[in-house]
Structure formats: C-alpha cells, structure tokens
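Asker: Quick one: sequence plus predicted model below, questions after.
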Amino acid sequence: MASSKETTDEPQVSGVYVYGIVPADVETEEDAVGVCDGSVSTVKHGDIAALVSEISVDRPLGKPEDLQAHAHLLDGTSRVAPVLPLRFGAVMTDEDAVEEELLAAHADEFAAALEELEGRAQYVVKGRYVEKAILREVIDENEQAGKLRDTIRDQPEDATRDARMALGEIVSNAIVAKRDEDTAKVVEALTSLTDSVNVREPTHEEEAAQVAVLVEVARQDELEKAVGALAEEWDGRVDMRLLGPLAAYDFVVTAKPEG
C-alpha cells in the first residue's frame, strides 16, 4: 500500500475530516452530512471504524456551523451506537492515513473504550437561577443586603453607586455559595444512576448547576424523573433543562490525530 505521505508535484487540495470512532458494524445514513456539507462515510479496521468526510484543506475551520455539524453527527450517532468523539478539527491526509495512523495504531485502546461505552450516552443537567427569585432569596437571608436594597430604592443611580456595588458583591458571593450547594444536590440526585459524573465550570453568573453524566440509554426515563423531581422542588427558583443523549465529550474525548 502506498504511503499516505508520499510527495507529489501537485499541492494537496483535500483531506479527510475525522469525527469519531465507532464499532465497525455502524452504518452511516445515506443523507448524513458533516462539516462543509460533506457526505459522511466510515473507514474500517477490524472491529472499529472512523466516521469521516472529505474536506478542502484550504478551507478554514471554526465557524459556528462547523462546530454544530461536528456535534450533530456525533450526538446523532450516540443514540444508536457507542461513539468516541475526536476533538473538533481533526483532519488527516487521506483514508489510508486514517486506517493506519489512527485506527491501527490505537485499535486495542479504542476497542476497549467502545466496549465500556456500549449502551451508554452522555446527558447534561443544567439549572439557571430565576433572577428575581434568587435576588429575593439572597436579600431575605442577608441583613446587610436588605439594608443596601432599602438604601438604593428610589434613589438616583449616581448617588447610590457604592451601595449598588456592595450589594452586587454580596449577591455574587451568595450565588457562588448557593451554586456549590445546589450542584452538590444535583450530583446526589443522579448518583443512583451513574458513577461517572463531571461537574462543569459555570458559563453564566446565574447558573445554578451544570453537570454531565454518563448514563445507560435504557435508563433515560429514570434520569428524566430525577431531573423532573428537582425541577418541581425548585419551581420558580431554578429553571432546569436536560440535554441528551449526547456523545461522551466529558468522559472519553480523543485527542486530534496528527494528520
């Protein structure tokens, strides 16, 4: 077999974008599309395969639609089969390189990881504080915050700048403490469903919790009930969302191969 790195007089104009690793018996749908609307196929090696599509090498990656296409394909696959996601932007020279330098070189590692993921997918539980509710809660619990609120009320902004800053700091610190407590409660509510949990860093100042879990797809109903119970308990205080099934980004993302 010719080397994928053979030199030619003509510059290379296309490469192979790699999304993730799946069992070799996974079949791609005919209308499956990936980055740059590329048609998705598989490159196989023994019992494992890579999800790939052709891509122009002079086309820069990183647009929102590129990231969405990458995630959409992997998340869709996770609904029907275990998938090891590669980091966004993995491009190799050709399909021979995918088979030899990626699949063959890591065959045992990939096969073992896929076996561990069999029947499982990632879900993300998100909670966002209701602004008015959490502010009222902080003021009710903190005497100094209540006094500052009274000082600010009906006063010009310029005249109460220091009080507003002091109140803002109290609220911010209180939310951090509440987030820690509420995140711990989310984790506790999910421990009976999984021992694979990743607490994510907050992405918004009013975030109450963001927790990724690896759960058997067959237990999704139980997961929905657990999150629903929290949503009911925190009704009007925290808006809860459950995302998934998703590819297991928080647990088994594979580094980009050297293409």
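Answerer: Structure received. Numbers count the residues shown, from 1 in each chain.
Asker: use CA for all of it now, contacts and neighbours both
Answerer: Fine.
Asker: can you pull the contacts of the closest residue to residue 146 other than its chain neighbours?
Answerer: With Cα to Cα, 6 or more residues apart in numbering as the criterion, residue 146 has its nearest non-adjacent residue at 5.0 Å, and that residue is residue 139. Applying Cα atoms under 8 Å, 6 or more residues apart in numbering to residue 139 gives the contacts 145, 146, 149.
Asker: Which among these count as buried?
Answerer: In those, burial by neighbour count holds for 145, 146, counting by 16 or more other Cα atoms under 10 Å.
Asker: residue boundaries of the helices in the stretch 1-150 of the chain?
Answerer: Per DSSP state H, counting those that start in this stretch, the stretch 1-150 of the chain carries helices over the ranges 64-78, 95-97, 107-117, 131-141, 143-152.
Asker: and residue 243, which of these is closest to it?
Answerer: Of all the helices of the stretch 1-150 of the chain, it is helix 64-78 that lies closest to residue 243, at 10.7 Å by Cα to Cα.
Asker: What are the buried residues along that closest one?
Answerer: By neighbour count with 16+ other Cα under 10 Å, helix 64-78 contains the buried residues 66, 69, 70, 71, 72, 73, 74, 75, 76, 77, 78.
Asker: And the last one, how close does it get to residue 71?
Answerer: Spelled out, it's residue 78. Remark: distance between residue 78 and residue 71 (Cα to Cα, to the nearest Å) = 10 Å.
Asker: anything in contact with each of those two?
Answerer: residue 247.
Asker: Of all the helices of the stretch 1-150 of the chain, which one is nearest residue 42?
Answerer: helix 95-97 (9.3 Å).
Asker: So for that closest one, what gets flagged as buried?
Answerer: Counting neighbours by 16+ other Cα under 10 Å, one finds that the buried residues in helix 95-97 are 95, 96, 97.
Asker: sorry, back to before: let's have the helices of the stretch 1-150 of the chain in CSV, adding distance to residue 175.
Answerer: Shown next, in CSV, are the helices of the stretch 1-150 of the chain (distance: least, Cα to Cα, whole Å):
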stretch, distance to residue 175
helix 64-78, 31
helix 95-97, 50
helix 107-117, 35
helix 131-141, 8
helix 143-152, 13
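Asker: Quick one, which of those gets closest to residue 182.
Answerer: Comparison of these against residue 182 by Cα to Cα identifies helix 131-141 as nearest, at 12.4 Å.
Asker: Can you give the distance from that closest one to the centre of its chain?
Answerer: 30 Å (Cα atoms, centre = their mean, to the nearest Å).
Asker: Kindly report the same for stretch 207-218.
Answerer: Its chain's C-alpha centre and that of stretch 207-218 lie 10 Å apart, by Cα atoms, centre = their mean.
Asker: can you list contacts of that stretch?
Answerer: Counting by Cα under 8 Å, 6+ apart, 79, 119-129, 175, 178-179, 182-183, 186-187, 193-202, 238, 245, 248, 250-251 sit against stretch 207-218.
Asker: Presented hereafter is structure B, for comparison with structure A:
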Amino acid sequence: MSVYVYSIVATTHPQGLAGLDGVGKPPSTLRTVQSKELSAVVSDAPEELRPKRRDLAAHQAVQERLMADGTVLPLQFGFTTTDDEAVRAVLKERAEEFTERLEALEGCAEYHLKAAQDEDAMLRQILQESDEARSLNDQIKSGTGSPDLPMALGELVAQEVEARQQQLASVVLDALRGFAREESGSQATGNDFLSVSFLVERDNEKSFLAAEQDLAKELGEDFDLRLLGPLPAYSFV
C-alpha cells in the first residue's frame, strides 16, 4: 500500500499525535518514519484520495497539532509515495536541505493576504484623474463621438487599472514586508490585485497585525483586505 506524507519535523520535535486520525475512510492510523535527524508523519494512503472535507480537515489537523509544538515543514494535501523506505530515503538524501528549511521557519507562522478594490470606486477614480478617460467618456455620453470610442475607452481603462493595481500592490507590500522574515507571492484572481503570503515571527505577530489594520484604515472602505493566519507555512516549504 502506498504512503501518504503529511509533514516533516526534526526528530527532536515532540510529535504528539494522540487522538488524531489520518486521511481515508475509515480513517488511517498516523505513524512516523525517521532518519537520524528528521521524522516524517505518514499514514497508509487510501486507494482513492480526493480533497474531500473530512480528509482536508484531517490533513490540516496534523499540521496544526505539530505546529503548536514546534517547527514543521507541511506538505500540500495529496502527497504520496510508494512505502516507508522511500520516505526514509528522501529524508536521508535531502537532510541538509530540510534541516536548513526548518531552521528558516523556526518560530514563524504564515499569514496570507488578499487585497481588492471596489471596481466602481476604481472606475470613478480613473474618470476623475485621467483627462483622456474623462474626455472619451463625455464624448460617448453625448452621442457625438465615433463608434470606436467605447473600445478606446475600454482599452484605456484596462491599462489604467493594471497600472494602479501594480502601484497599490507595491504600497501594501511596502507597508507589511518589514514585519515579515520572508514573503511569497501568488497569482491574484478575480477582483484581487494582490495575493501574498508572509512568514512572520511569533514575536512580531502583534506588530504585523497592527500594521495590517492600520493599512486597511488608511486605504478606506473601498478596499477589501482579507488576512488569514496563523497558518502552517505551506508557501515557504
């Protein structure tokens, strides 16, 4: 049977897993595979592994329990390999790399921030501040302009939105990165102009959270900042 791998910790980590179940139905039993310096938390992998709510919750519960007792390299949901020996071989082969990463994550947690601006508010701002956009819009409203004007206005607005969102992302990052040990950006989706994870030291969490709240107040009601954390440091493994 293949093996499901949850996370990697130092062998000195308490690895207190009592009362937790692994993925699968019925739930699998958690165990550890050890090398000299590292330990991987694993279980038997179910034949059909899908991101169902119960399995996602089981995976996350393991990370949170381990994170409460020490530093963890959390693996993303769904990582499997052939058997315990394959896990042990990787722990030995990449011991230096994993140990260095554990040291980099020590005493830290991940916070993930997504940021968006209300579309109507941004459009109003563009029309107020861009003479060209305002002129095109006025001509379209008057009905005296050429049929190409709506397309021209759309292209101009799209360029303005992209430029302004890049500037806003820089403003947000500059306000918060000084409170983090590392940052890791991801592709923003939907109306978001920013999706970024921060690796924050526990001793710095209050300052980081206060800075995020101050930034939200400064930006105002037209902005939506959604901060999740503390999380296992998935983005920094």
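Answerer: Now that the structure is in, tell me what you want to look at. In this text the structure is predicted, and so the values were computed from the model without any measurement.
Asker: And the TM-score between these chains?
Answerer: Once superposed, chain against chain, the TM-score is 0.82 (TM-score structural alignment, normalised by the length of structure 2); 232 aligned residues with a Cα RMSD of 3.0 Å.
Asker: just the buried residues of helix 95-97 of structure 1 now: which is nearest residue 221 of structure 1?
Answerer: Closest approach between the buried residues of helix 95-97 of structure 1 and residue 221 of structure 1, by Cα to Cα: residue 95, at 39.6 Å.
Asker: just checking, what's the longest helix in structure 2?
Answerer: helix 149-176 (DSSP state H).
Asker: could you give the angle of that one to helix 119-129?
Answerer: Calculated by axes from the mean of the first three to the mean of the last three Cα atoms, to 10 degrees, helix 149-176 of structure 2 forms an angle of 100 degrees with helix 119-129.
Asker: Could you give me the buried positions within helix 149-176 of structure 2?
Answerer: Of all the residues in helix 149-176 of structure 2, those buried under the rule 16+ other Cα under 10 Å are 153, 156, 157, 160, 161, 165, 168, 169, 172, 176.
Asker: Return the residue of structure 1 aligned against the last one.
Answerer: Alignment of residue 176 of structure 2 against structure 1 is given by TM-score structural alignment, with residue 190 as its counterpart.
Asker: who are the neighbours in contact with that match?
Answerer: Residue 190 of structure 1 makes contacts with 223, 226, as judged by Cα under 8 Å, 6+ apart.
Asker: any idea how far it lies from residue 166 of structure 1?
Answerer: In this view, residue 190 of structure 1 and residue 166 of structure 1 are 36 Å apart by Cα to Cα.
Asker: now do residue 89 of structure 1
Answerer: Residue 89 of structure 1 sits 44 Å away from residue 166 of structure 1, taking Cα to Cα as the criterion.
Asker: Got a ChimeraX select line for the buried ones in the contacts of stretch 207-218 of structure 1?
Answerer: Listed next is the ChimeraX selection for buried residues among those, using 16+ other Cα under 10 Å:
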select :79,119,120,121,122,123,124,125,126,127,128,129,175,178,179,182,183,186,187,193,197,199,238,245,248,250,251
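Asker: ok, average deviation of stretch 168-178 of structure 1 from structure 2?
Answerer: Aligned to structure 2 and superposed, stretch 168-178 of structure 1 gives a mean residue distance of 1.8 Å (mean Cα distance after the TM-score superposition for structure 1).
Asker: what about the corresponding residue of structure 1 for residue 35 of structure 2, neighbour count?
Answerer: Using TM-score structural alignment as the criterion, residue 35 of structure 2 maps onto residue 45 of structure 1. Per other Cα atoms under 10 Å, the neighbour tally for residue 45 of structure 1 reads 17.
Asker: close enough to count as contact, residue 45 of structure 1 and residue 99?
Answerer: Yes. Applying Cα atoms under 8 Å, one finds residue 45 of structure 1 in contact with residue 99, separated by 6.2 Å.
Asker: ends of stretch 217-234 of structure 2, how far apart?
Answerer: 29 Å.
Asker: Which stretch of structure 1 lines up against that stretch?
Answerer: Per TM-score structural alignment, the counterpart of stretch 217-234 of structure 2 in structure 1 is residues 232-249.
Asker: buried stuff in that stretch?
Answerer: If you call a residue buried by 16+ other Cα under 10 Å, then stretch 232-249 of structure 1 has these buried ones: 237, 238, 239, 240, 242, 244, 245, 246, 247, 248, 249.
Asker: residues in contact with that stretch?
Answerer: 71, 74-79, 83-85, 121-130, 133-134, 208, 214, 217, 224, 227, 230-231.
Asker: cutoff 6 Å now
Answerer: For stretch 232-249 of structure 1, the external contacting residues (Cα atoms under 6 Å, 6 or more residues apart in numbering) are 74-75, 78, 121-130, 133, 231.
Asker: hang on, residue 224 of structure 1 is in a helix, isn't it?
Answerer: Yes. Residue state for residue 224 of structure 1 (DSSP: H, G, I helix; E, B strand; the rest coil) corresponds to a helix.
Asker: tell me the contacts of it?
Answerer: For residue 224 of structure 1, the contact set (Cα under 6 Å, 6+ apart) is empty.
Asker: State the distance from it to residue 132 of structure 1.
Answerer: Counting by Cα to Cα, the gap from residue 224 of structure 1 to residue 132 of structure 1 is 27 Å.
Asker: what does residue 251 of structure 1 give?
Answerer: Residue 251 of structure 1 is 35 Å from residue 132 of structure 1, by Cα to Cα.
Asker: cool, residue 223 of structure 1 as well?
Answerer: Per Cα to Cα, residue 223 of structure 1 is found 28 Å from residue 132 of structure 1.
Asker: more crowded one of the two?
Answerer: Using other Cα under 10 Å, the more surrounded residue of residue 223 of structure 1 and residue 132 is residue 223, with 23 against 10.
Asker: just checking, what residue in structure 2 corresponds to the more buried one?
Answerer: Matched by TM-score structural alignment, residue 223 of structure 1 corresponds to residue 208 in structure 2.
Asker: That match and residue 179 touch, don't they?
Answerer: Yes. Taking Cα atoms under 6 Å as the definition, residue 208 of structure 2 is a contact partner of residue 179 at 5.4 Å.
Asker: and residue 91 of structure 2, what pairs with it in structure 1?
Answerer: Using TM-score structural alignment, residue 91 of structure 2 lines up with residue 103 in structure 1.
Asker: ok, and the closest non-adjacent residue to that match?
Answerer: Sequence neighbours aside, residue 45 is the residue nearest to residue 103 of structure 1 in space, at 6.3 Å (criterion: Cα to Cα, 6+ apart).
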